[in-house]
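# can you look at this prediction? I've put the sequence above it.
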Amino acid sequence: MFAEERLDEILNLLNTTGKIKVKDLSLQFNVSEDCIRKDLKSLENKGFLKRTYGGAVQVRESSNFHDMPLRQKTDISTKTIIAQKALDIIEDRETIFLDLSTINILIAKLLRKSNKNIIVVTNMLEIMNILSNQNNITLVATGGVLNKDLIGFTGASTIEFIKKYKFDKVFIGSCGIDVFDRSITTFDIDDGITKSAIIESSKKCFLVMENKKFHIDGNYKFAKVEDVDTIITDSSPSREILDILNDYNINVM
């Protein structure tokens, strides 16, 4: 096998497993560990991976925090696809939760145009405004301490309110998901612990997120991959990611 072919195979393995070890690669390709280390250094210099002690891991994008008004202006068509998929699985007489998420704002706008008779609980001010005059929707607001960046309620008093419910379906936004270390992330700690409480109070949890977020990380882990039942996204992720999610019995829509 030529060196370039070996580099390609190393990247394929990394994309499949999320991390690789020098010792394992040395045995697999029948070359010295020093040779593998040089390969990994070459790939790191090209920005394809990050070397660690004894191996390497994927390079993942770290998403920057943007306030809610700015986030509402990005990826609108993609988010609308996700919102429509979510709307299609909401059934009459259900009690659902829409948390702090720009996709959930779009779900609320679609619900406003629908004739679904449901109870919507939310901690987001804009969703409250969107659904406030709907006769077919019973709107419940959590209250709590207002997070001005996210334009919604988070923290201890909000969580105490949430704990009193058992939601049929909850729709949770996130900054990113890493299936290889099983983490789902956000930026804000109070938002994160509030999301955790919503998940704990759910019968079925739906993560609503763009496909690109399979490769992006926030800085606060609020849940594990196996904590959600279904991921609703705009397009199917890679076969490797789908296989891992399937191992945890997680559906992808």
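That came through fine. Residues are numbered from 1 along each chain as shown.
# for the rest of this, base every contact and every neighbour count on C-alpha atoms.
Will do.
# how far away is residue 36 from residue 17?
Going from residue 36 to residue 17 by Cα to Cα, to the nearest Å gives 17 Å.
# so which of those two has more stuff around it?
residue 36 (23 against 17; other Cα atoms under 10 Å).
# can you name the element that comes right after the host helix or strand of residue 205?
Element membership of residue 205 [criterion: DSSP states H and E] is strand 202-208. Counting by DSSP H and E, the next helix or strand C-terminal to strand 202-208 is strand 216-217.
# how about the helix or strand following that following strand: buried residues?
For strand 216-217, the succeeding helix or strand toward the C-terminus, using DSSP H and E, is strand 220-224. Neighbour counts using 16 or more other Cα atoms under 10 Å place 220, 221, 222, 223, 224 of strand 220-224 among the buried residues.
# other SSEs contacting strand 220-224?
Judged by 3 or more Cα pairs under 8 Å, 6 or more residues apart in numbering; DSSP states H and E, strand 220-224 is in contact with strand 183-186, helix 189-200.
# could you export these as JSON lines, including distance to residue 108?
Output for those, formatted as JSON lines (distance: least, Cα to Cα, whole Å):
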{"stretch": "strand 183-186", "distance to residue 108": "21"}
{"stretch": "helix 189-200", "distance to residue 108": "18"}
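# quick one: residues in contact with the strand holding residue 205.
Outside strand 202-208, the residues that touch it by Cα atoms under 8 Å, 6 or more residues apart in numbering are 82-83, 103, 166-174, 199, 227-233.
# list the buried residues of it.
Those would be 202, 204, 205, 206, 207, 208, for strand 202-208 by 16+ other Cα under 10 Å.
# just give me the closest of the residues you listed to residue 154.
Closest to residue 154 out of the buried residues of strand 202-208 is residue 202 (17.3 Å), distances taken as Cα to Cα.
# distance check, that closest one against residue 123.
15 Å.
# do residue 86 as well
Using Cα to Cα, we find residue 86 at a distance of 18 Å from residue 123.
# any idea where the helices of the stretch 101-250 of the chain begin and end?
Using DSSP state H, counting those that start in this stretch, the helices of the stretch 101-250 of the chain run over 102-113, 125-131, 156-162, 189-200, 239-247.
# select, out of these, the one closest to residue 62.
helix 189-200 (16.3 Å).
# just checking, what packs against the closest one?
strand 152-154, helix 156-162, strand 167-173, strand 220-224.
# one more structure, for comparison:
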Amino acid sequence: MFADERKKIMLARLASHSRLTVGEICRELDASESTVRRDLQDLEELGLLKRTHGGAVALEIASFEPSLLEKDVAFSEEKHTIAELACSLIQPEETILLDAGTTTLEVARILPNYRLTVVTNSLPIAQELSSREAVQLLLVGGEYRPRTGACVGLVAVQTLQKLRVDRVFLGTNAVDVNFGVSTPNAGECATKTAMVDTAREVVLVADHSKLDHVSMFQVCSLARLAVFVTDRALPLVYQEECRVHQIQVVVPEPIDS
């Protein structure tokens, strides 16, 4: 049996039982203990499980993670503003990657009528774009998370690792000047990190409410960003960090009083 097949079986077992032991997997897969432990180490490095003495457990993070509906209604005007600014960066014939999230969903809703290739791991975004004739749509599969509408995990990561895109529009739960971009879910983190790695340019789309927050899993540092699109001027400490790392900050034009 190939390593990828073993890992898929391990993740399926964790999804249904929340924990597994090395002995159980060795017997089920007819694999050596060293092979199983190596597979578990690989999956832990991808952020898909937590190894324990004698096995592994599923990662259920206690950090608060709002649902897709809760996020969609929060700061909706700000998200629309950010989406308009983000869409101004898109050029015809580009290949773009839209991360799952409500801000990126708003980007999809008002996407320019260009010929584009759009890659996404978001079922709501795929549904939004499914009737757009100018858009060539590639849906990244994986373990579906109803809470966020995202496909995540090993299959998603492996698919993304085989792609190259012009730019990724990355959403987030939290942004911190020191810890960077982070998320409360391990599977989401591994998938977002793979998105960052596959893109020529990383565009963070996040409203001001996400600033000065840290979730458990780091996706990337601010230094990895090319563009930061937000709904108001950044605090000075963020402006300085963006200046040091040559990150383009895109905010709305101030309204004259």
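That came in fine, so what should we check first? Owing to the predicted nature of the structure, the values given are computational and were not obtained by experimental measurement.
# circling back: distance to residue 94 of structure 1 and mean neighbour count for the helices and strands packed on strand 220-224 of structure 1 - can I get that in a markdown table?
Below are these laid out as a markdown table (distance: least, Cα to Cα, whole Å; neighbours: other Cα atoms under 10 Å):
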| stretch | distance to residue 94 of structure 1 | mean neighbour count |
| --- | --- | --- |
| strand 183-186 | 26 | 24 |
| helix 189-200 | 16 | 21 |
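# closest one to residue 249 of structure 1 among the ones you listed?
strand 183-186 (15.7 Å).
# in structure 2, what range does that closest one match?
Mapped onto structure 2 using TM-score structural alignment, strand 183-186 of structure 1 covers residues 180-183.
# just give me the match in structure 1 for residue 172 of structure 2.
Structural correspondence for residue 172 of structure 2 with respect to structure 1 (TM-score structural alignment): residue 174.
# what sits closest to its match if chain neighbours are left out?
residue 186 (5.4 Å; Cα to Cα, 6 or more residues apart in numbering).
# what's the one you found in contact with, if anything?
Contact analysis of residue 186 of structure 1 by Cα under 8 Å, 6+ apart lists 174, 175, 176, 192, 217, 218, 219, 220, 221, 222.
# try residue 137 of structure 1
Taking Cα under 8 Å, 6+ apart as the test, what residue 137 of structure 1 contacts is 116, 117, 118, 119, 120, 131.
# ok, the third one touching residue 134?
No - at 10.5 Å, residue 118 of structure 1 does not count as touching residue 134 under the criterion of Cα atoms under 8 Å.
# can you report how many residues lie near residue 74 of structure 2?
12.
# and if you look at residue 147 of structure 1?
Quick note: residue 147 of structure 1 (other Cα under 10 Å) scores 15 neighbours.
# what is the aligned counterpart of residue 198 of structure 2 in structure 1?
Per TM-score structural alignment, residue 198 of structure 2 is aligned with residue 201.
# contacts only, for that match.
Neighbouring residues of residue 201 of structure 1 by Cα under 8 Å, 6+ apart: 162, 163, 165, 166, 167.
# list the contacts for the fourth one?
Taking Cα under 8 Å, 6+ apart, we find residue 166 of structure 1 in contact with 201, 202, 203.
# re earlier: for residue 78 of structure 1, find the nearest of the helices of the stretch 101-250 of structure 1.
Nearest of these (Cα to Cα): helix 102-113, 9.4 Å.
# what separates that closest one from the chain centre, distance-wise?
Put simply, helix 102-113 of structure 1 sits 18 Å off its chain's centre (Cα atoms, centre = their mean, to the nearest Å).
# what of stretch 22-32 of structure 1?
Centroid displacement of stretch 22-32 of structure 1 relative to its chain, using Cα atoms, centre = their mean, is 34 Å.
# in structure 2, point out the residues matching that stretch.
Taking TM-score structural alignment, stretch 22-32 of structure 1 hits no residues over in structure 2.
# before we move on, the earlier item: so for residue 118 and residue 134 of structure 1, which sits in the more crowded spot?
residue 118 (18 against 15).
# re the thing from before, top of the contacts of residue 137 of structure 1 by neighbour count?
In these, the most neighbours by other Cα under 10 Å go to residue 120, 23 neighbours.
# quick one, longest helix in structure 2?
When structure 2 is parsed with DSSP state H, its longest helix is helix 3-17.
# please work out which residues of structure 1 line up with it.
Counting by TM-score structural alignment, helix 3-17 of structure 2 sits on no residues of structure 1.
# hmm, back to that, looking at the buried residues of strand 202-208 of structure 1, which one is closest to residue 13 of structure 1?
residue 207 (27.1 Å).
# if I look at the aligned residue in structure 1 for residue 116 of structure 2, how far off is residue 8 of structure 1?
Residue pairing (TM-score structural alignment): residue 116 of structure 2 is matched to residue 118 of structure 1. Separation of residue 118 of structure 1 from residue 8 of structure 1 (Cα to Cα): 51 Å.
# just give me the match in structure 2 for residue 152 of structure 1.
Superposed on structure 2 with TM-score structural alignment, residue 152 of structure 1 falls opposite residue 150.
# got the contacts of residue 186 of structure 1 as JSON lines, with distance to residue 110 of structure 1 columns?
Compiled in JSON lines, the contacts of residue 186 of structure 1 are given as follows (distance: Cα to Cα, whole Å):
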{"residue": "174", "distance to residue 110 of structure 1": "20"}
{"residue": "175", "distance to residue 110 of structure 1": "23"}
{"residue": "176", "distance to residue 110 of structure 1": "24"}
{"residue": "192", "distance to residue 110 of structure 1": "26"}
{"residue": "217", "distance to residue 110 of structure 1": "28"}
{"residue": "218", "distance to residue 110 of structure 1": "28"}
{"residue": "219", "distance to residue 110 of structure 1": "31"}
{"residue": "220", "distance to residue 110 of structure 1": "30"}
{"residue": "221", "distance to residue 110 of structure 1": "30"}
{"residue": "222", "distance to residue 110 of structure 1": "27"}
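# which one of these is nearest to residue 57 of structure 1?
Once Cα to Cα is applied, the member of those that ends up nearest residue 57 of structure 1 is residue 217, at 14.0 Å.
# separation between the residue mapped onto the closest one from structure 2 and residue 38 of structure 2?
Using TM-score structural alignment as the criterion, residue 217 of structure 1 maps onto residue 214 of structure 2. According to Cα to Cα, residue 214 of structure 2 stands 30 Å off from residue 38 of structure 2.
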